[in-house]
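S.K.: Need coordinates for the following:
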Amino acid sequence: MEEKKFKTNIKCMGCVAQFTPFIQDEEGVESWEVDTTSPDKILTVKGDISVEEVRALVVEAGFEVKEVIAA
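M.R.: The predicted model follows:
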C-alpha cells in the first residue's frame, strides 16, 4: 500500500467533513487522514491512487493542494 502526503488548506474538522464525501468511496483509497494540528495541514492518503487523482479530489472539494511531499 502506497502512502502519499500533501500540503493542503483543510484546516478544521468542518473542512474534513466537507472533504470526506469526495474521498471516502474513491476507488483505490485504503485510508486517509488530515493532520489539522500541523501548520501544513498534511493530508495522508494510503492506497493505490495517483497523486493527480488525489489532487483532483481535493480541488473538487474546494480546497488547495499546495505541494506534494515525498513519502
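
S.K.: Could you use CA atoms for every contact and neighbour count after this?
M.R.: Will do.

S.K.: which residues in this structure form strands?
M.R.: 3-8, 29-35, 42-47, 65-69 (DSSP state E).

S.K.: this one next, for a side-by-side:
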Amino acid sequence: MEVLVFKTNLRFKKQINAVTPHINNLHGIARWNVDLDDIDRVLRIESDNLSPRKVEATLQQAGYFCEELP
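M.R.: The predicted structure follows:
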C-alpha cells in the first residue's frame, strides 16, 4: 500500500462531493481524503498500483487542479 499526496484547488465540501464519483471510479484506492484546512488543500490517497498521473488527469477532467507533491 502506498500513499499518494496531491496539492489541489478544492476549497469547499461541495467541490469534494463533485469529485467523489470521479475518484471512486479509480481502481485500487483503499481510502482517500482531502484536508481543507491545509494551505495546499491536500488530497491523500492510499492505493495499490495507482499512477499519480491518472489521479491528476481525473481531477483535471472534473475541472479541478491537482499536482503530486514530493
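
S.K.: which residues does the nearest residue to Val65 of structure 1 once chain neighbours are set aside contact?
M.R.: Nearest residue to Val65 of structure 1, sequence neighbours excluded (Cα to Cα, 6 or more residues apart in numbering): Thr8, at 4.7 Å. Neighbouring residues of Thr8 of structure 1 by Cα atoms under 8 Å, 6 or more residues apart in numbering: Asp40, Lys41, Ile42, Leu43, Phe63, Glu64, Val65, Lys66, Glu67.

S.K.: one more time with 7 Å, if that's ok
M.R.: By Cα atoms under 7 Å, 6 or more residues apart in numbering, the contact list for Thr8 of structure 1 reads Asp40, Lys41, Ile42, Leu43, Glu64, Val65, Lys66.

S.K.: can you check Ser47 of structure 2 too?
M.R.: Counting by Cα under 7 Å, 6+ apart, Ser47 of structure 2 touches Met1, Glu2, Val3, Gly28, Ile29, Ala30.

S.K.: my guess is the second one contacts Glu46, does it?
M.R.: Yes - distance between Glu2 of structure 2 and Glu46: 5.7 Å, which falls inside the contact criterion (Cα atoms under 7 Å).

S.K.: Quick check on those two: which one has the bigger neighbour count.
M.R.: Glu46 (17 against 12; other Cα atoms under 10 Å).

S.K.: what about the residue nearest to the more buried one when sequence neighbours are not counted, neighbour count?
M.R.: Excluding the flanking residues, the one nearest Glu46 of structure 2 by Cα to Cα, 6+ apart is Val3, at 4.5 Å. By other Cα under 10 Å, the residues close to Val3 of structure 2 number 14.
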